[in-house]
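> sequence first, predicted coordinates after that:
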Amino acid sequence: GSPLRIKSGRTMLQEAELLLQQGFSRLEINNEIKKIDELLKENEPVSCENATCNIVIDRATVINDEDNISRIADSVQTAFFEGHGQCIVKIYEGDSVVEEHFSNLFEADGIEFEEPSVHMFSFNNPVGACPTCEGYGKVIGIDEDLVIPNKSLSIYQDAVACWKGDKMKEWKDELVNAAEKFNFPIHKPFYELTREQRLLLWTGNKYFQGLHGFFKMLEENAYKIQYRVMLSRYRGKTDCPDCQGTRLKKEAGYVKVGEQSIQDLVLLPINELTPFFTTLTLSEYEAQVAERILTEINNRLDFLNDVGLGYLSLNRLSSSLSGGESQRINLATSLGSSLVGSMYILDEPSIGLHSRDTDRLIRVLRKLQKLGNTVIVVEHDEEIIRAADEIIDIGPLAGRLGGEVVFQGTHDELEHSEESMTAKYLTGREKIEIPKSRRKWNNFIEVTGARENNLRNIDVKFPLNTICVVTGVSGSGKSSLVTKVLYPALAKMFGGFSEKTGQHDQIRGDFNLITSVEFVDQNPIGKSSRSNPVTYLKVYDEIRKLYSELQSSKYNGFKPSHFSFNIEGGRCEECQGEGEITVEMQFMADIHLMCESCKGKRFRDEVLEITYEGKNIFDILDLTVNEAIDFFSSQLSTSAKKIAKMLKPLQDVGLGYVKLGQSSSTLSGGESQRIKLASFLAKEKGTPSLFIFDEPTTGLHFHDIRKLLASFNALIARGHSIIIIEHNLDVIKCADWVIDLGPEGGKDGGRLIFEGRPEDLVNVPESYTGASLKGKL
């Protein structure tokens, strides 16, 4: 026989009915054999919860002949199948009964193991996902980072935020008074506590109740408003208590290869995972089974290493990857698929790559080409341009002054091109000059004990009123230091809103010398398609004022608002000033059609009849910045001259080719960043700020980088301070102060390799940035 297992959702009688249909006729309930059809006729509810229920598979007298042995073998096989790996054999001899239990599940310790399947190791499948968090790895619970926001404080110094105040202080006192009895270090900073000590703080013991007890008390009193408010203050997304954030159910962890479970392996960075698989020792049979799979795994890991992503771990969320990292993962995927005869188009694959890793990227692109593919790369990086078989240079300048093929040919031919701006920089006819002297500094802001992500408890000084560049290979901890520790800490200090600050001891320095901190990122400048460069810089207010002061405007009663496409009055109401009608398509991208009423000009005919020096308001919005500056500066009126002056910062940051009315949704990340920079340059000399830029050279040609550096110098001249995260060697060589992190990415990074002038960085043997910079200095 075999044990009867009732599937969830079924009653005992429903299960018995199914067994009858399968050809089984008897059940054994508490050692008494009953016929299934009689059980069903009685229709009395039978439960197996408090009784032993087995399926009777077969009853036979054992005779030593072939047919009988064959029949018993078949019955045993059926019993194992129906009993999910368990079989019961009862031997009757006279009045005595011998009962034997057999199992093919190998569960020596009583744990029943599932047979592994591919789905068991996937958190996207209900078979493998942790049932508590449904495969997300996070649950809504009490967030340790909110309970203990400053991990450099000790328990005695009120590290536990919820144990402050007169009433809640008694919970802390309970621990402080009893700490000696079980050697708990109440004066040690929280980050120095061992894992066991941290766990004890939550669980408590016989001397004190712990944080779990505290929050249980809050939940029990949640009918009182003050307790509900306190609970909500400390709720957040926390690691799932059942799977510890691994997202898989615990059964997946029982299966091990080379002493490691899948949960252990996904925590390792790719460059550590590679040696694990290459040195894996398997038996002859296992090696035969795994041969093809191991080849695929090793190939894919090699490709990820080749594109410079060896520092990433496999469990890293894709939402936390930078644009450059995502693009290079797609590149590794393409390599892994071994396609032939395909065309790959890559847009700046060198974004976020240190010059050390560019060589590896070039080798990857070569590998793709040698497989029989065509690779087209849009790129500004000098090394990639020099490595190309064919170069197509578009120009000669940008916007309306661009759009022509200036050159097409090999790298050697390019160097002789007279028209190409790229050729001028590659041959050194034009170059970004090294500053004649570096700015001296006395004032600074210092971060001490930075430990966020892979940072190794480092102390870093950021000088003020200088250009300070933070460098290091991909994954060395630059973003963790600047965007996760420094910026959030300063933003909170100056009253701005920011995400939670990364782990560090303290931040100190000459805060009196700056009044605000600005993080100039590459996000779009406006939330809607209506915003454009001139509305962002407030120049459009002056242009509308100029038009409303014309005689013909006064005659028609037009105010500045009539020249706005955002409010009713002068705009075309058919398209509400958009210039186009959007047709929503339910299952495809929306279609944009030119507005029939205004023919895409955004304003009513009466408004378009008002002209200034032969141009109406639509014509002005259609001018590029360069054209607008020429047009307004040639006029006599002071209003026009003021507009030309306000547009000048856009020209200074290299955006002279952008149209005044160009929708912000059509601007690239680099263009948006430079418009923000122009808005700061446009402000009169006043309150000094600290500007933080994250790779501002993304999407910039050598010529544009030169203009960008001139803008940075203009900001410094106005008393501001600049911190830049950057890989571009032209920016690094022009810095006053360089902070180099490394030496590698991931867990081999996070150390402060060097801080000082660029000239001294080249003498640091373990710095990859220094080695690359030698050629530039």
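Okay, I see it.
> when you work out contacts or count neighbours from here on, use the C-alpha atoms and nothing else.
Noted.
> separation between the closest residue to residue 506 other than its chain neighbours and residue 345?
Closest residue to residue 506 apart from its sequence neighbours, by CA to CA, 6 or more residues apart in numbering: residue 448 at 5.5 Å. Look at residue 448 and residue 345: by CA to CA, to the nearest Å, they are 44 Å apart.
> neighbour-wise, which of these two wins?
The neighbour count for residue 448 versus residue 345, taken as other CA atoms under 10 Å, is higher for residue 448 (16 against 12).
> so the more buried one sits right up against residue 458, yeah?
Yes: assessed by CA atoms under 8 Å, residue 448 is found in contact with residue 458 at 6.3 Å.
> residue 27 belongs to a strand?
Yes: per DSSP: H, G, I helix; E, B strand; the rest coil, residue 27 lies within a strand segment.
> my read: it touches residue 38, true?
No: under the criterion of CA under 8 Å, residue 27 is not in contact with residue 38, lying 10.7 Å apart.
> settle it for me: which of those two has more neighbours?
The residue with more neighbours, out of residue 27 and residue 38, is residue 27; 24 against 11, by other CA under 10 Å.
> and the more buried one, what does it touch?
Taking CA atoms under 8 Å, 6 or more residues apart in numbering, we find residue 27 in contact with 33-36, 53-56.
> which SSE is immediately downstream of the longest helix anywhere in the chain?
Using DSSP state H, we find that the single longest helix of the chain is helix 284-306. Once helix 284-306 ends, the next helix or strand along the chain (criterion: DSSP states H and E) is helix 323-337.
> quick one, whichever helix or strand comes after that next one and helix 323-337 angle?
Beyond helix 323-337 on the C-terminal side, the first helix or strand identified by DSSP H and E is strand 343-347. Put simply, strand 343-347 runs at 170 degrees to helix 323-337, going by axes from the mean of the first three to the mean of the last three CA atoms, to 10 degrees.
> tell me the centre residue of this protein?
What sits nearest the mean C-alpha location of the chain, by CA atoms, centre = their mean, is residue 320, with 1.0 Å.
> that one and residue 312, how far apart?
Using CA to CA, residue 320 is found at 11 Å from residue 312.
> residue 715: neighbour count?
For residue 715, the count of nearby residues is 25 (other CA under 10 Å).
> hang on, I meant residue 134
Counted with other CA under 10 Å, residues neighbouring residue 134 total 19.
> before we go on, here's another structure to hold up against the first:
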Amino acid sequence: MRTSRSTVGTATEIQDYLRLLFARVGHTVCPNCHTEVKKYTTEDIFQFLIAHHPDAKALLSFPPVIDEHNSWSMVLRNLKQAGFHRGVVNGQIVELEKIDKLDPQNPACSILVDRLRVTPTQRPRWMESLDLTFQFGQGNIIITIIGMAKQRSSINKIDTQASSAATSGDECVVYTFSRQLMCPKCGITFLEPHPRLFSFNNPFGACPRCRGFGDVIEIDLDLVIPDKSKSLRQGAIEPWNTPSNCYYYEWLEEVAATYNMPMDVPFYALSQEHQNLVINGDGSFPGVRGFFEHLEEKIYKVGVRVFLSRFRGYVSCPECHGTRLRPEALYVQVGGLNIGQINRMTVKEAFDFFNNLSITPYEEAVVHQVLTEIRFRLRYLLDVGLGYLTLDRRSATLSGGEAQRINLATALGAKLAGSLYILDEPTVGLHPRDTHRLLHVLQMLRDIGNTVIVVEHDREMIENADYILDLGPAAGVHGGEIVFQGNFQQLLRSCHSITGSYFRGEKEIPIPSQRRKGNGHFLHLRGVREHNLKNINVKIPLGLFCAITGVSGSGKSTLVHDVLYAAIKRKKNQWKRRVGEHDILIGDEYIDDAILVDQSPIGRTPRSNPATYLKAFDGIRKVFAETRVAKMRGYKPGTFSFNVKGGRCEMCEGAGVVQVEMQFLADVALICEACNGKRFKKSVLEVKYKGKNIDEVLNMTIAEALTFFKDVPSVVRPLRLLDEVGLGYMKLGQSATTLSGGEAQRVKLAAHLAERRGKHILYIFDEPTTGLHLDDISKLLQSFERLLRAGNSILVIEHNLDLLKCADYIIDLGPEGGEEGGWVVATGTPEEVAQNPNSHTGRFLREYLHHGIDSKVSVFPAKNYG
């Protein structure tokens, strides 16, 4: 699903049904004259003439077929043998021998078949003559209407001639009809609609330039001018800031004087004319594009290729404009839109479009089942809270929760029964407003005869489950038991379940008695307009716990990841990639750095583990190297490392497992036969500290290791931090590849708690409660408290209300997802946001806040967001 070609449309099979829809009832429209193109029958042509030219005189002819195999003399001989002796040239009837003296390949020349009037009584003769003309014209007919100047203004004609026609001096109108898809006005022939024409995964339908990917590698102007708040004199053009290219600025100074272009204003403040001058040049001055075109001539040099690669990126394909399809596929329309335009719609827009689609009864009968499947799948995507996604959204850019819900909608569309569905936290990334819709989808799956198992911490999901299994009582070696099984009401009465104790109020995450006021400084983003953000201004207070909230698709990740984090890093000269569109970032001088603490793995090999990540293993190796046996054998700390040669098992290279390639199947990891999964040589395992060898120590939990190494500060210090963030159950040597996203995030959090003393850091967390029980959230908040006490700032993207009620300040985006989002709906403390009638987050926060609410509310006027 996460290939570079996969989209929301292909993953849900909507794209397959769209291909069928367009192939069966699509209307081809000429891109030049916007006339609908269709294959004409003899009856179609006769009815068209009766409607537009009743009682007119008409010349019926066909174009001669002349090619390398058929010369004009051969064609002329064959035509005479078939009984044709006259032709039509520019509306005049001439003998075929005279055409020979003219140009027989002139499109104005044709072979006359019949002269007749457009009247109902002539229908039999018309049918016979049209069939004969189609036969000799190889599916093409030319009809010249004579003497109908008064009616011509209201019809589609391809040519109006002022020449005399046959027996009349009147003007004529010429039509071309074809049994192929040919425009009657322009004479252009089009491809027959076929499902493969509308598939970007098929070479036949894919755009030849981008090969169906939708983008190409070109010079990316966002990399060339990464900081548009810089002026030209400050070095806004990044590739010209090198010693070998800086003379371009001197050249630009001369051009600026000619065009009265200021050099000291931010690049974004330059007029469009002046920006175009810098980028495209003026003939004498090459501009940015000319500069790179000059470099392309030297691409045989390695240094030039490396330099160019710094400023290249994926940009929308200039030929298909991101639709991924060849041009002919976009000439076909259904309901006035082509398939590329439909794919650019959000799920909600597409759902409304297909619900209101008006087609003929015949077309409805042909594609009834296709339309039904499209509508069902769009309805399911809406039900799982994904109405803001566009159908052409790449699957690789979806979050884990979004991808899982797309799979769920696809499963519903398949209408399978008797299946077992297992979902791991389907509410990840889902706003509380949309949880009930997801619940409805799961209940639908159940009601059609399936079994649904959900791993979940969300209260609403648990409350609506038919049967609950609660594992515990704690985590790691202290868990693994079923402490409760039954329904929700029974869970509330269970004295063994920590989950039950939180739900019945015995345990709780307390609301802070007072909110932090911050240190008086702010990060101020102005004019943020990346993706669906509506040119908003955002003030983020520092020195406190700030949360960015909003329904799915409201622009939270875009604001924080693509704009704020990237802009801060660029200001610190730590970012060379693209930064989301905005005018300016103010206040970055008040922080020393920004750190994104996400849920990506802490390592990608089995040798990486929590002990190595926090450098606790360094102290452990030193302890073993100082034992008597190790000194006698000359072992150093490196001997007890499984990352370097010396003491590790060389068969598995310290991994404990051996990867076996399975060709077309997934690789298999087998326990190493040489060390039996213990990672070290037998001689190294003979060295013991307090009766334990290095393998046995690595198999200890963090809580056990804290007691075991209580006299070794270099080991205890990092391990205590891991224990404080709720990872005391984890084994020291647990492979990083086996950690969940939430566990990896907490390992990183512990590492940051151990470092960067004396600096003001902005820590950014993206949904840190993913995978966390309420008890774990309580520990996470304690870790946040430590970071804040050290003088740092915390910014989280979050939906979890238990975490949000503890925030000092909330910035709520919305009011909806996609194009209906991107505005700042409310700002302030949780109590203030809870009062805002326009905030979905505020509505749900009110249920969590039990004490009085201050009357002051910071709200964007309703008119600003639709």
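Structure's in. What do you need? Keep in mind the model is a prediction, meaning the values are calculated, not measured.
> before we move on, back to that, aligned to the residue nearest to residue 506 of the first structure, what sits in the second structure?
Under the alignment (TM-score structural alignment), residue 448 of the first structure pairs with residue 526 in the second structure.
> do residue 586 of the first structure as well
Aligned counterpart of residue 586 of the first structure in the second structure: residue 663 (TM-score structural alignment).
> could you do residue 572 of the first structure as well?
Superposed on the second structure with TM-score structural alignment, residue 572 of the first structure falls opposite residue 649.
> equivalent analysis for residue 120 of the first structure, please.
In the second structure, the residue matched to residue 120 of the first structure (TM-score structural alignment) is residue 197.
> how much does whichever strand or helix holds the match of residue 448 of the first structure stray from the first structure?
Remark: residue 526 of the second structure resides in strand 522-528, with elements defined by DSSP H and E. Mean deviation of strand 522-528 of the second structure relative to the first structure after superposition (mean CA distance after the TM-score superposition for the first structure): 1.6 Å.
> that strand: how far from the chain's middle?
On the basis of CA atoms, centre = their mean, to the nearest Å, strand 522-528 of the second structure sits 25 Å off its chain's mean C-alpha point.
> and if you look at stretch 187-206 of the first structure?
Using CA atoms, centre = their mean, the offset of stretch 187-206 of the first structure from its chain centre is 31 Å.
> report the buried residues of it.
Using 16 or more other CA atoms under 10 Å as the test for burial, stretch 187-206 of the first structure gives 189-191, 193, 197, 200-202, 204.
> map residue 334 of the first structure onto the second structure.
Taking TM-score structural alignment, the alignment pairs residue 334 of the first structure with residue 411 from the second structure.
> quick one: neighbours of its match, just the number.
Number of residues near residue 411 of the second structure (other CA under 10 Å) recorded here: 16.
> go on, residue 310 of the second structure?
Counted with other CA under 10 Å, the neighbours of residue 310 of the second structure add up to 15.
> which residue comes closest to it once chain neighbours are left out?
Nearest non-adjacent residue to residue 310 of the second structure (CA to CA, 6+ apart): residue 223, at 7.7 Å.
> the one you found contacts residue 312, correct?
Yes: in terms of CA under 8 Å, residue 223 of the second structure counts as a neighbour of residue 312; the distance is 7.5 Å.
> that older thread, for the contacts of residue 27 of the first structure, which ChimeraX command selects only the ones that are buried?
In ChimeraX, this line selects whichever of the contacts of residue 27 of the first structure come out buried by 16+ other CA under 10 Å:
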select :36,53,54,55,56
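> closest to residue 212 of the first structure out of the contacts of residue 27 of the first structure?
residue 53 (41.8 Å; CA to CA).
> let me see the contact set for the closest residue to that closest one other than its chain neighbours.
Here the nearest residue to residue 53 of the first structure in space, its sequence neighbours aside, is residue 29; by CA to CA, 6+ apart that works out to 4.6 Å. Going by CA under 8 Å, 6+ apart, residue 29 of the first structure touches 51-54.
> dump these to JSON lines, plus secondary structure.
Below are the contacts of residue 29 of the first structure laid out as JSON lines (three-state DSSP):
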{"residue": "51", "secondary structure": "coil"}
{"residue": "52", "secondary structure": "coil"}
{"residue": "53", "secondary structure": "strand"}
{"residue": "54", "secondary structure": "strand"}
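> what about whichever residue in the first structure pairs up with residue 367 of the second structure, neighbour count?
Using TM-score structural alignment, the partner of residue 367 of the second structure in the first structure is residue 290. A count of nearby residues for residue 290 of the first structure, using other CA under 10 Å, gives 12.
> check residue 412 of the second structure too.
Applying other CA under 10 Å, I find that residue 412 of the second structure has 21 neighbouring residues.
> that one contacts residue 445, doesn't it?
Yes: using CA under 8 Å, residue 412 of the second structure is in contact with residue 445, at 6.7 Å.
> now do the helices in the stretch 1-150 of the second structure.
Assigned by DSSP state H, counting those that start in this stretch, the stretch 1-150 of the second structure shows helices spanning 8-11, 14-25, 42-52, 72-82, 96-101, 123-136.
> enumerate the positions of the third one that are buried.
Spelled out, that is helix 42-52 of the second structure. Neighbour counts using 16+ other CA under 10 Å place 42, 45-46, 49-50, 52 of helix 42-52 of the second structure among the buried residues.
> go on, the second one?
Neighbour counts using 16+ other CA under 10 Å place 14-23, 25 of helix 14-25 of the second structure among the buried residues.
> what of stretch 757-776 of the first structure?
Within stretch 757-776 of the first structure, the residues that count as buried by 16+ other CA under 10 Å are 757-758, 761-762, 767-771, 773.
> that stretch corresponds to what range in the second structure?
Counting by TM-score structural alignment, stretch 757-776 of the first structure falls onto residues 829-848 of the second structure.
> which position in the first structure aligns with residue 770 of the second structure?
The equivalent of residue 770 of the second structure in the first structure is residue 698 (alignment by TM-score structural alignment).
> the match of residue 586 of the first structure - how many residues pack around it?
Counted with other CA under 10 Å, residues neighbouring residue 663 of the second structure total 7.
> then residue 112 of the first structure?
Neighbours of residue 112 of the first structure (other CA under 10 Å): 12.
> can you tell me the SS state at it?
Secondary structure, three-state DSSP: residue 112 of the first structure is coil.
> pretty sure it sits against residue 104.
No: counting by CA under 8 Å, residue 112 of the first structure stays clear of residue 104, with 10.3 Å between them.
> got the contact list for residue 780 of the second structure?
Residue 780 of the second structure touches 725-726, counting by CA under 8 Å, 6+ apart.
> is it located within a strand, as I assumed?
No: going by three-state DSSP, the assignment for residue 780 of the second structure is helix, not a strand.
> residue in the first structure paired with it?
Under the alignment (TM-score structural alignment), residue 780 of the second structure maps onto residue 708 of the first structure.
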